[in-house]
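In: Just to be clear, the model below is a prediction. Sequence and coordinates:
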Amino acid sequence: MKLLLVAFTISVLISSLLILISTLFSKKTVLDREKVSPFECGFDPKNTSRIPFSIRFFLIAIVFLIFDIEISILLPLGLISNTIPPILWMSAGGLFLLLVTFGLFYEWKEKTLDWIS
């Protein structure tokens, strides 16, 4: 128990030291202002470089993320197919796919997937 406490204390100290060092060395200075400014062929930009973020693009990205996570949830079903009866894991996977499909149809019905509106 004592060894675990010592190891935990050492790891917290090392982590805190690394965070402190990275914070000290990563401070932005006035000289870095030119690095973060947009560059258009050597001229000053005509428009602002910070345009508002499209909420439609964000919603499409969230839907893509949901389907990406869906694949990572369904992949282990092939690994457990030898230990669980097939009807059980097939019905669980089918129910999950059905719920995600209903979610997709709901997004479609609410016109969230329409890029131009």
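Out: Here it is on my side, so go on.

In: going forward, measure contacts between C-alpha atoms and count neighbours the same way
Out: OK.

In: what's downstream of the host helix or strand of residue 22, the next helix or strand?
Out: Residue 22 belongs to helix 2-25 when elements are defined using DSSP states H and E. Per DSSP H and E, the first helix or strand lying C-terminal to helix 2-25 is helix 33-36.

In: alright, now check it against this:
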Amino acid sequence: MPAIAAEYLPILLFLIVAIALSGVFVGLPVLISNLSGANKPYADKLSEYESGFPAFSDARRQFDVRFYLVSILFIIFDLEVAFLFPWAVSLGQTGVFGWASMMTFLGILTIGFIYEWKKGALDWE
């Protein structure tokens, strides 16, 4: 076996083990589900549960956009928290400028949140 092929042998073994394990962890539950009868659909399993409108209706039908607005607001404020953790860890090195920058960022987000609240984006009817 050439020296270069011997260097790639651990990667090849890792790839084979990863494919085998993913096949077991994905394929085995599907196989067990099919054999045990747990995949038999009925009306409750097929009903809509997230958006509130039927999943198999006309795609051009109008629906309430507030569902998406709430999800966008969640993503915005989730990203805010993602920015707060590194800022808090490095606050000792960034000093007053880092603190002022984050307070400006939080102020802008707070103004946006108040605007959305006043516009009624968080009111669910």
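Out: Now that the structure is in, tell me what you want to look at. Note that this is a predicted model, so its numbers are computed, not measured.

In: Got a TM-score for the pair?
Out: Comparison of the two superposed chains (TM-score structural alignment, normalised by the length of the first structure) gives a TM-score of 0.61, and 103 aligned residues with a CA RMSD of 3.1 Å.

In: Just give me how far the helix holding residue 22 of the first structure sits from the chain centre.
Out: Centroid separation between helix 2-25 of the first structure and its chain, computed with CA atoms, centre = their mean, to the nearest Å, is 27 Å.

In: What residues of that helix count as buried?
Out: Using 16 or more other CA atoms under 10 Å as the burial criterion, none of the residues of helix 2-25 of the first structure qualify.

In: name the element the residue nearest the centre of the first structure belongs to?
Out: Using CA atoms, centre = their mean, the residue of the first structure that lies closest to the mean C-alpha position is residue 65, 7.5 Å off. Using DSSP H and E, residue 65 of the first structure falls within helix 55-74.

In: How far off centre is the helix or strand just after that helix?
Out: For helix 55-74 of the first structure, the following helix or strand on the C-terminal side (DSSP H and E) is helix 86-109. Helix 86-109 of the first structure sits 22 Å away from the centroid of its parent chain (CA atoms, centre = their mean).

In: Show me which residues of helix 86-109 of the first structure are buried.
Out: For helix 86-109 of the first structure, by 16+ other CA under 10 Å, it's 89, 93, 97, 104, 107.

In: Just give me the match in the second structure for the first one.
Out: With TM-score structural alignment defining the correspondence, residue 89 of the first structure maps onto residue 98 in the second structure.
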